[in-house]
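**Q** The sequence isn't on hand, but the structure is:
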């Protein structure tokens, strides 16, 4: 039985991942942006899931989420599922928060970062990241390229951790919209599988996955110079360095 923390788990892919892992008998820590939002996973809490609350668009609240998770005890895996499609907080939620949680949460055995097929259209230019981390010129596609690079650099720097990125597909969630063509069930199974499976393929690191098949990410995601520059920017913004 594993213990897994899933960010953004009040609906969509995060909730589906949490429910699947609970069904399999694992311990799950769910996450909500606010106490009010936590009420939407009352059914999961009633089944034994623990809850953590904090707005990932805010650095201090993200620190608070890490504190709550660490106080609850060590984890086997973290699924960095939370994400936003647009608005002023794309970079903060999609990139800064997973980076900060990675640096602050007691190191688990496995890390899974939610990417997107749209990362192939992202720009490797980091000039859009402002000194305060607002990054108003960073698009959704950019942010998913950066978080894919983050997953791959963690795999390189932490050989004792299985770190992977997942493209869940364009699925009918609140973010994806009701007309999204992909299968919601398949959209969440890969991250659940990577979090707990003892399948030899799931015990690999540095992968970019879609529907349990390893694929090729944007070539820039593998660029060690970009990875290093990204880590430097994120360390400057958060005051925390990944070592």
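**A** Great, that's in hand. Everything numeric here is computed off the predicted structure, so don't read it as measured data. Numbering: from 1, shown residues only.
**Q** use CA for all of it now, contacts and neighbours both
**A** OK.
**Q** Next, the buried residues of the longest helix along the chain.
**A** When the chain is parsed with DSSP state H, its longest helix is helix 140-157. Residues of helix 140-157 classed as buried under the neighbour-count rule (16 or more other Cα atoms under 10 Å) are 140-156.
**Q** Spatially nearest residue to residue 216, not counting backbone neighbours?
**A** Counting by Cα to Cα, 6 or more residues apart in numbering, residue 216 lies nearest to residue 208, which is 6.4 Å off, once chain neighbours are set aside.
**Q** That neighbour: what's it in contact with?
**A** For residue 208, the contact set (Cα atoms under 8 Å, 6 or more residues apart in numbering) comprises 148, 164, 165, 166, 167, 214, 215, 216, 217.
**Q** ok, and here's another one to check against it:
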């Protein structure tokens, strides 16, 4: 029986992964952005190993979240599931632009740096990461005109590179990135064409399975099959430059 922490587990892929792992007898720590959002976990909370609260768009709350999880004991696996996609809106502020970076990249980076090191780490990527830019100069879109698709794609390129950097620097940890597909979640929309069940079963498999295929590190996965990620994500130079930028932005070193 493993202990797994899943970010963004109030709905969608995170909730589905939590339910699957709990049904298999594992201890799952659930996460909600707020107390209000935590109310949607009432059907799962009684069988969970804990429920932690924190808004991943806030560095202060993300740091506090790491403290909460560490207080529950070391996790065997962490699934960095939480993510956001922001539609372009008139008058969007720089703070709104920065939210996609904060939730999709800075939060998993900070939690990785601040939580007790687990045996396995799984980071949610997307096939859209192939369309991300290799530039690391304007990560929070303070200088460029906002492009929601490009910003999301870049964030997923960066979290994929983060997963592979962790695999390279921490050989004792199995770290992988997963493309769940375009699935019908609140973010993906009801018309999304991919399979929601297959969208979360790769994460749960990588988190707890003892099968040789699942006990590897440094992979990029889709539906339990390894795929080839973008060239930048595989490049150790790009990985290390990204880690340096994230360390500067957060004031927290990872390696």
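**A** Structure's in. What do you need? Computed from a predicted model, the values in this text were never measured in an experiment.
**Q** Drop the TM-score for these two in here.
**A** Scored against TM-score structural alignment, normalised by the length of the first structure, the superposed chains reach a TM-score of 0.96; 241 aligned residues with a Cα RMSD of 1.5 Å.
**Q** right, and the helix or strand after the longest helix of the first structure?
**A** Beyond helix 140-157 of the first structure on the C-terminal side, the first helix or strand identified by DSSP states H and E is strand 162-166.
**Q** quick one: that following strand aligns where in the second structure?
**A** Taken onto the second structure by TM-score structural alignment, strand 162-166 of the first structure occupies residues 174-178 there.
**Q** Please enumerate residues in contact with that stretch?
**A** When contacts are defined by Cα under 8 Å, 6+ apart, stretch 174-178 of the second structure is touched by residues 119-126, 159-160, 163-164, 166-167, 202-203, 215-222.
**Q** Next, the mean deviation of that stretch compared to the first structure.
**A** If you overlay the two and look at stretch 174-178 of the second structure, the average distance to its match in the first structure is 0.1 Å (mean Cα distance after the TM-score superposition for the first structure).
**Q** For the aligned residue in the first structure for residue 216 of the second structure, list the residues it contacts.
**A** Correspondence of residue 216 of the second structure to the first structure, assessed by TM-score structural alignment: residue 204. Going by Cα under 8 Å, 6+ apart, residue 204 of the first structure touches residue 162.
**Q** Find the centremost residue of the first structure, please.
**A** Central residue of the first structure (Cα atoms, centre = their mean): residue 80, 1.8 Å from the mean position.
**Q** Give me the aligned partner of residue 91 of the first structure over in the second structure.
**A** Using TM-score structural alignment, residue 91 of the first structure lines up with residue 101 in the second structure.
**Q** Likewise for residue 127 of the first structure?
**A** In the second structure, the residue paired with residue 127 of the first structure is residue 137, using TM-score structural alignment.
**Q** gap between that match and residue 249 of the second structure?
**A** Distance, residue 137 of the second structure to residue 249 of the second structure, using Cα to Cα, to the nearest Å: 12 Å.
**Q** and residue 79 of the second structure, what element?
**A** Following DSSP H and E, one finds residue 79 of the second structure within strand 77-80.
**Q** mean per-residue distance, that strand to the first structure?
**A** Looks like 0.2 Å for strand 77-80 of the second structure (mean Cα distance after the TM-score superposition for the first structure).
**Q** and that strand, what does it pack onto?
**A** Packed against strand 77-80 of the second structure by the contact rule (3 or more Cα pairs under 8 Å, 6 or more residues apart in numbering; DSSP states H and E) you find strand 3-6, strand 120-124, helix 196-208.
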